[in-house]
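Enquirer: This is a predicted model, with the sequence first.
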Amino acid sequence: MTLPQRVVFAPDASPQAVAEQVSALGANRVMLIASEREATLADPIAAELPMALRHDEVVMHVPAEVAERARLAAAQSRADVLVTVGGGSTTGLGKAVALTTGLPIIAVPTTYAGSEATNVWGLTDGRTKNTGADERALPRSVVYDAALLTSLPAAMSVASGLNALAHCVDSMWGPQTDPIDQALATEGIRALAAGLRAVSCEGSSIDGIEQTLYGAYLGAVAFASAQSGMHHKICHVLGGMFNLPHAQTHAVVLPHVLKFNLPNAPNAATRIATALGANRADAGLAELYAVLDAPKALKEYGMPEDGIAEAVPAIRAAIPDNNPTPITEENITALLHAAWEGAPS
């Protein structure tokens, strides 16, 4: 299943491209969502739009109270369209507003999060991150402007790109995966591996950024159809429970989930290895991680070691029943210990 939206690649031309998408929707009161950190990138876009409100309260994992304040702001401003400029947290906040207001979203990504290409939403209530899928959360349009990512720090580019790679890998065995999802994910892995290598060498490479954005988009489309598999269920539990950084958490956990499932997923193993240009999928991923100097250990991002035992029951309950490798308390505990310590996968 693929989802209906317009995708525009507009290198160094996002202000005009976004204005065209707003006009195509017949909208004339824009609520632009962008954090203070993204203000400089959002300013030229805002200058071309019929603005009703700029909203900058963006918080990782979209806490429910933050979403409520944004919804109130949208209602008070009488906005008729949402424009999000930023990474996954920004897009996620736009989705939270759209869920209750029905307002259309035009997403302008500044990372490789991929949220812009899915109908998946996430809200955190206390220490629990809840997710779901809803057609109102799917942006009507996505504007990819590679120029907006040239200033993304190298470490963040790597973590965000590996988060996108996790969408591809999880799509190989997601609960509703099909051959089309797997084909899209395979090409996404190939594009992401090539793009991230280029970006890691030259962060301002427009070609490298566009290749990475292309791979991230394919991975997100596949993921929206296949739905959350083992990897994302683990990361959602850990992220909500311990307020861990989203992209880095995904980057750390991915090799461990790959190693866990590969023995019982031969088709995925072949596809991933081929996409990475390697004889074995796990070896290919390890080589890519070494080149990129990827994040390695959850303990480096604030997860307490005693949190492993606390997280295991919630993770076991969340992982789909059709995961390739059967889940037990012992093997999930071992996986989390390895990811926490940063043990070779």
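Expert: Yep, that arrived.
Enquirer: Could you use CA atoms for every contact and neighbour count after this?
Expert: OK.
Enquirer: Break down this structure into its helices, ranges please.
Expert: For the chain, the helices defined by DSSP state H cover 14-24, 39-46, 64-77, 88-101, 154-171, 179-201, 206-226, 230-242, 246-261, 266-276, 281-292, 307-318, 329-341.
Enquirer: got the contact list for the most centrally placed residue in the chain?
Expert: When CA atoms, centre = their mean is applied to the chain, the residue found nearest the centroid is Ala113 (3.1 Å). If you count contacts by CA atoms under 8 Å, 6 or more residues apart in numbering, Ala113 has them with 87-88, 160-161, 163-164, 216, 247.
Enquirer: re earlier: mind putting the helices of the chain in CSV, mean neighbour count included?
Expert: As requested, the helices of the chain are exported to CSV (neighbours: other CA atoms under 10 Å):
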stretch, mean neighbour count
helix 14-24, 19
helix 39-46, 18
helix 64-77, 17
helix 88-101, 25
helix 154-171, 27
helix 179-201, 23
helix 206-226, 27
helix 230-242, 23
helix 246-261, 23
helix 266-276, 20
helix 281-292, 17
helix 307-318, 16
helix 329-341, 17
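Enquirer: Val58: which of those is closest?
Expert: helix 88-101 (6.0 Å; CA to CA).
Enquirer: That closest one packs against which elements?
Expert: Secondary-structure packing of helix 88-101 (3 or more CA pairs under 8 Å, 6 or more residues apart in numbering; DSSP states H and E): helix 64-77, strand 81-86, strand 105-109, strand 120-125.
Enquirer: dropping in the other structure now:
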Amino acid sequence: MTRSFTYAALPMRVVFGADSLSSLPTEISALGFERVLVLCGPRQEALGKQIVATLGDRAVGILPEAVMHVPAAVAARAVDVASQLGADSCLAVGGGSSIGLGKAVAKELGLPVVAVPTTYAGSEMTPVWGLTTNGVKRTGRDSRVLPVSVIYDPSLTVSMPASLSVTSGFNAIAHAVEGLYAPDASPIVSLMAVEGATSLATALPGVASDISDLSARSTALYGAWLCGAVLGATTMSLHHKLCHALGGTLNLPHAETHTVVLPHVLAFNAPAAPAAVAALSRAFDCSDPARYLFDLADSLGAPGSLAELGMAFADIDRVADAVAESSYANPRPASRNEIAALLRAAWEGALN
């Protein structure tokens, strides 16, 4: 068998391990940052204030206003605050919303970002940004938004409720699944995808049964790191286009939407992606990865349908139209009617 591929390693530093947050002042000092703006959501405000206190004079303030899907108005405010405070960098602590807000500032002002993830979203490993304006979520790639350093401390994920831990983990698994059949996949990416998906599928039952299980949390965060790296190295396909449309148009919760949609897209793509299905079958020790993920989510108490997340049946056509009008890479072409049928199945929570 002959192979042809291109692989480019993303330039960033990763610090991983329990209590790695304690290394943050040393990391900031080594990077030469002297005026750090801390960005987080309201739920992480206490942690953000703790980080400000730890950084001392190197911190110029905190903006605890990050929300899902990075609304353009919130991004504009963060840019204004960073400019007014004379920040030379941003430290984003939290999930994809906080890190996405840091990327929005980086995109506009060129300020480097340090990420401290507290979920399994994976945004910290990618040069992908997203902004939502008038119900439309736009995404793009820009090397300036890639965090220069990422601090992975499993103890910071213990505050995540079991329900969010599970759906955040499925969000990460989705990165791995799409990376396995991406047009720009490579052997390194595929190895990371399989290892990441395996780690998360192994860890999530333990996390769900005992949210304080640091060993399970560490395994899950390790898997999320790898899955995020896969997302950063490959082109997004139908699954992410659907989730971005559902989130931007209907403001559905991000991780939960990924959890519901993933098995349906994988089942749709399976006939056109036999190598990816074979790799996932080995990773999960099963014959049908889509069914495995569907059943695993159900067994862990995750939402099983888009209807549960608040989507109205009447919204199916609107979202199908939006996705059909956009361009994306996917191993199997999807017509507008096929997209609508997939959305109906996900709305009903019935895996075909």
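Expert: Done, it's in. Computed from a predicted model, the values in this text were never measured in an experiment.
Enquirer: Now distance to Thr128 of the first structure too, for the helices of the first structure, in CSV please.
Expert: Shown next, in CSV, are the helices of the first structure (distance: least, CA to CA, whole Å):
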stretch, distance to Thr128 of the first structure
helix 14-24, 34
helix 39-46, 29
helix 64-77, 10
helix 88-101, 16
helix 154-171, 20
helix 179-201, 28
helix 206-226, 21
helix 230-242, 5
helix 246-261, 14
helix 266-276, 31
helix 281-292, 30
helix 307-318, 10
helix 329-341, 18
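Enquirer: can you tell me which of those comes nearest to Ser141 of the first structure?
Expert: Using CA to CA, the nearest of these to Ser141 of the first structure is helix 14-24, at 7.0 Å.
Enquirer: what's the angle from that closest one to helix 39-46?
Expert: Here the directions of helix 14-24 of the first structure and helix 39-46 differ by 50 degrees (axes from the mean of the first three to the mean of the last three CA atoms, to 10 degrees).
Enquirer: same for helix 14-24 of the first structure, what does it pack against?
Expert: Using 3+ CA pairs under 8 Å, 6+ apart, helix 14-24 of the first structure is in contact with helix 39-46, strand 105-109, strand 141-144.
Enquirer: Read off where the last one ends up in the second structure.
Expert: The alignment of strand 141-144 of the first structure onto the second structure (TM-score structural alignment) covers residues 149-152.
Enquirer: Now distance to Arg54 of the first structure too, for the helices and strands packed on helix 88-101 of the first structure, in CSV please.
Expert: Shown next, in CSV, are these (distance: least, CA to CA, whole Å):
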stretch, distance to Arg54 of the first structure
helix 64-77, 9
strand 81-86, 10
strand 105-109, 14
strand 120-125, 21
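Enquirer: Any chance you could list what contacts the match of strand 141-144 of the first structure?
Expert: By CA under 8 Å, 6+ apart, stretch 149-152 of the second structure touches 12-17, 20-21, 24, 113-117, 124, 221.
Enquirer: switch to 6 Å and redo it
Expert: Residues outside stretch 149-152 of the second structure that contact it (CA atoms under 6 Å, 6 or more residues apart in numbering): 12-16, 114-116.
Enquirer: What subset of those residues is buried?
Expert: 16, 114-116 (16 or more other CA atoms under 10 Å).
Enquirer: Let's have those in JSON lines, adding distance to Leu342 of the second structure.
Expert: Below are these laid out as JSON lines (distance: CA to CA, whole Å):
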{"residue": "Phe16", "distance to Leu342 of the second structure": "38"}
{"residue": "Val114", "distance to Leu342 of the second structure": "38"}
{"residue": "Ala115", "distance to Leu342 of the second structure": "35"}
{"residue": "Val116", "distance to Leu342 of the second structure": "35"}
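Enquirer: Quick check: the farthest pair among those residues?
Expert: Farthest pair in those, by CA to CA: Phe16 and Val114, 13.7 Å.
Enquirer: now for the helices and strands packed on helix 14-24 of the first structure, which one comes closest to Pro344 of the first structure?
Expert: Nearest to Pro344 of the first structure among those is strand 105-109; the distance by CA to CA comes to 32.1 Å.
Enquirer: Now do that closest one: which elements does it pack against?
Expert: When contacts are defined as 3 or more CA pairs under 6 Å, 6 or more residues apart in numbering; DSSP states H and E, strand 105-109 of the first structure sits against strand 81-86, strand 141-144.
Enquirer: Kindly recompute the last result at 8 Å.
Expert: So strand 105-109 of the first structure, by 3+ CA pairs under 8 Å, 6+ apart, packs with helix 14-24, strand 81-86, helix 88-101, strand 141-144.
Enquirer: distance from it to the second structure after superposition?
Expert: In the superposition with the second structure, the average deviation recorded for strand 105-109 of the first structure is 0.6 Å (mean CA distance after the TM-score superposition for the first structure).
Enquirer: what range in the second structure matches that strand?
Expert: The aligned range for strand 105-109 of the first structure in the second structure is 113-117, by TM-score structural alignment.
Enquirer: Show me what that stretch is in contact with.
Expert: 89-95, 99, 102-103, 106, 124, 145-153, 156.
Enquirer: now swap in stretch 310-318 of the second structure and tell me
Expert: Around stretch 310-318 of the second structure, the neighbours that count as contacts under CA under 8 Å, 6+ apart are 250, 252, 307, 340, 343-344, 347.
Enquirer: These: which two are farthest apart?
Expert: Most distant of the contacts of stretch 310-318 of the second structure, by CA to CA, are Leu252 and Ala340, 17.3 Å apart.
Enquirer: quick one, what contacts Arg291 of the second structure?
Expert: Neighbours of Arg291 of the second structure in contact, by CA under 8 Å, 6+ apart: 263, 267, 351.
Enquirer: Kindly apply the preceding question to Ser200 of the first structure instead.
Expert: Contact partners of Ser200 of the first structure, counting by CA under 8 Å, 6+ apart, are 154, 157-158, 292.
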